[in-house]
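*Asks:* Attaching a predicted model along with its sequence, questions to come.
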Amino acid sequence: MIPTQPTNKELSLGFLGVGWIGRNRMEAILKNTKARAAAITEPNSENLDAAKKSAKNAILKSSPEALFAEEDLDGIVIATPSAMHAKQSMDALKSGKAVFCQKPLGRTAEEVKQVVEASRNADKLLAVDLSYRYTKAFKAVYDTIQKGEIGEIFAVDLTFHNAYGPDKEWFYDIKKSGGGCVMDLGIHLVDLALWSLDFPEIKAVRSHLFHKGNKLTSFEEHVEDFASVNLTSEKDQVINLECSWHVSAGKDAIIEATFYGTKGGASFKNVNGSFYDFKAEKYHGTQTETLVNPPDEWSGRAGIVWVENLLENNRFDEKSATEFIKTALVIDRIYGK
């Protein structure tokens, strides 16, 4: 009998931006999937040299346009500053490539809608690196909620304090970033809450945004470094969000998403101030059940899933695209847009 040949083709990918995050995602994809790094675009020579250690055969393209013009690429992984995400995603999709983009996909809901439309018109798969969805800890919380084990969810508390804050200037420029700590950190937790609650309509939003302890009244000079936000869903579920940069947290980070239901509670939280180690717990009265403990190599998992989906079906995905828009609309409302 003639042995059956494997049917899975090797994907040919282009990587636009291979700084720390872009390189991390590239290495995870190359290590764990049937994909190769065929081409790279990166203006920083140190970043490029580091990336070439993992992608020895990748060719260097001098510009995003040159990268998108490469006909044999199946998809593009985008890890550039936020202001570039929407246009680069649209250009890549229009050139017939699937896209995996760092968040935020756009600085406004309008930009996100334009990218989604480009994905629909090209009929190519679009994904965003909403990485916490893919941690074992949050997946355990999500499954607990979806199975009804803690009853109907009526309240959610979300916290993301980063005691350091970003080290690149563009994060602090509204035109380049689209926003401050809400756009950088809060968007992850808003996505987790909406996803877990099956994306209900949000009927009310109250925001308190601060810069260095003072209420922020204009984004022309500053972006928020502390936010306290209250969302109310169409089902009267209350979602409370606090996030910050540079706050005196007493540790590197506080990252938590806690869900309160009619039969109990469940929580996703970081361990000992870590940005990487997470645990999941389920609560019943005064009792705590641990669902997941670290370690978990999760940081590149969203990209791995995108490649697996790409191998299976490189088509426009209406469900995920609608979710991207719904989250972006909520972020817009937090900013009073």
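*Replies:* That came through fine.
*Asks:* drop to CA atoms for contacts and neighbour counts, all remaining ones
*Replies:* Will do.
*Asks:* Surely residue 97 and residue 76 touch.
*Replies:* Yes - checked against CA atoms under 8 Å, the pair residue 97 and residue 76 is within contact range at 6.4 Å.
*Asks:* Okay, one more to line up with it:
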Amino acid sequence: MKKTKIAIIGNGSISHVHMAAYRKLPNVEVVANCDINEERAKEFAQKYEISHCYTDYNEMLEKEELDGVSICTWNNVHAPATIAALNAGVNVLCEKPLALSAKEAEEMVQTAKKNDKLLMVGFVRRFGLNTKVLKDRIDQGDLGQIYYAKTGCIRRVGNPGGWFSDKKRSGGGPLIDLGVHMIDLAWYLMGKPKAVSVMGSTYDLVGARSNIKGIQQYRSADYSDYNDVEDFAVGFIKFDNGATLVVETSWAQHIKKDYLYLELYGSKAGATMEPELEIFTEKNSFLIDEKPIIDPTFINFQTMFDREIEHFIDCIQNGTPCISPGEDGLELMKILDAIYESAKTGHEVRIK
């Protein structure tokens, strides 16, 4: 079988996870990589024995014959790099969030349609086995009508700094970084209803907390302690089917420990996805707690990326319908835009 030729644009931390996944696929060859930092690009190419290394993705797209690209850049490069790749006839897997705004995301989606190419967004949590188990149960009707969900990802100290906390490059703080995952996961499990209105608040009262000692912290590859984004955000989202989703997320809060949660409330049963998968229902007039047994290796970080990358390649090679198409990324950007706009104005924002 002819190998699918892939390039990776942006060679920071997440690109190594993508690369590890591609290397496990026998029918795939990563033939090029690109990063604006020439030294980092060369180190990446040398580490993974990649033939062609670039600092300009436009030059790479012109010179290389590619089937697909992973875009692992700063958020502000997602739209221009994706549009350039699609116009070059290349399929795209773009890391989340899809763009800095819904306006950019709309242009990306339209460019994919115009060129009849795949635009897939990196909603990697959709590829966890725990997600699949719960989604199957929901699709079978076991939860009934899901009318309410709440989710959050709260860190005590967890601002990555660098480009993450520079609004010009990131578009925002923990809401666009962590919240996008949690909103998407809940929305996906709820059946992807149409968001119609949003109320939101953001706060920047705690700060980056870069002064904290005695613990290990994840730092971006280009770390600096510059910070002009929120450290906490909360959103209240109403959907066209009457369902409601509440989300909260932070990089820095005065709490005892980090926590992650996702809860779904249905007319027949409820469920949690985080911190662990459980389903709560009743049978023969008795309350029942169900806890599916899942090997932790099927829901770890790298395994989810492995499944995501494998799906991307399957879509390219076999035309398999995409689990996380660009259109979904656009809907998430509309929600994120609305939360930020509501926080700015203090009013409810209607989504057209």
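*Replies:* Looks like it arrived, so ask away. The structure displayed is predicted, hence computed values, not measured ones.
*Asks:* hang on, the earlier thing: comparing residue 97 and residue 76 of the first structure, which residue is more hemmed in?
*Replies:* For residue 97 of the first structure versus residue 76, neighbours defined as other CA atoms under 10 Å are more numerous around residue 97 (30 against 26).
*Asks:* sorry, back to before: need the overlap of contacts for residue 97 and residue 76 of the first structure.
*Replies:* Common neighbours of residue 97 of the first structure and residue 76, using CA atoms under 8 Å, 6 or more residues apart in numbering, are residue 68.
*Asks:* counterpart of residue 303 of the first structure in the second structure?
*Replies:* Alignment note (TM-score structural alignment): residue 303 of the first structure maps to residue 309 of the second structure.
*Asks:* and what of residue 312 of the first structure?
*Replies:* Counting by TM-score structural alignment, residue 312 of the first structure corresponds to residue 318 in the second structure.
*Asks:* List the contacts of that match.
*Replies:* Going by CA under 8 Å, 6+ apart, residue 318 of the second structure touches no other residue.
*Asks:* could you measure it against residue 312 of the second structure, distance?
*Replies:* As judged by CA to CA, to the nearest Å, residue 318 of the second structure and residue 312 of the second structure stand 10 Å apart.
*Asks:* can you pull the contacts of the spatially most central residue of the first structure?
*Replies:* Nearest to the mean C-alpha position of the first structure, counting by CA atoms, centre = their mean, stands residue 130 at 2.3 Å. Counting by CA under 8 Å, 6+ apart, residue 130 of the first structure touches 102, 103, 188, 191, 302.
*Asks:* residue in the second structure matching it?
*Replies:* Residue pairing (TM-score structural alignment): residue 130 of the first structure is matched to residue 123 of the second structure.
*Asks:* Sort out which residues of stretch 292-306 of the first structure are buried, please.
*Replies:* 292, 298, 299, 300, 301, 302, 303, 304, 305, 306 (16 or more other CA atoms under 10 Å).
*Asks:* Take the contacts of residue 130 of the first structure and map them onto the second structure. Which survive?
*Replies:* For the contacts of residue 130 of the first structure, the aligned pairs still in contact in the second structure (both residues aligned by TM-score structural alignment, their matches' CA atoms under 8 Å) are 102, 103, 188, 191.
*Asks:* Counterpart of residue 258 of the first structure over in the second structure?
*Replies:* Aligned counterpart of residue 258 of the first structure in the second structure: residue 263 (TM-score structural alignment).
*Asks:* Can you tell me the SS state at residue 236 of the first structure?
*Replies:* coil (DSSP: H, G, I helix; E, B strand; the rest coil).
*Asks:* I'd like to know how far it sits from residue 156 of the first structure.
*Replies:* Using CA to CA, we find residue 236 of the first structure at a distance of 11 Å from residue 156 of the first structure.
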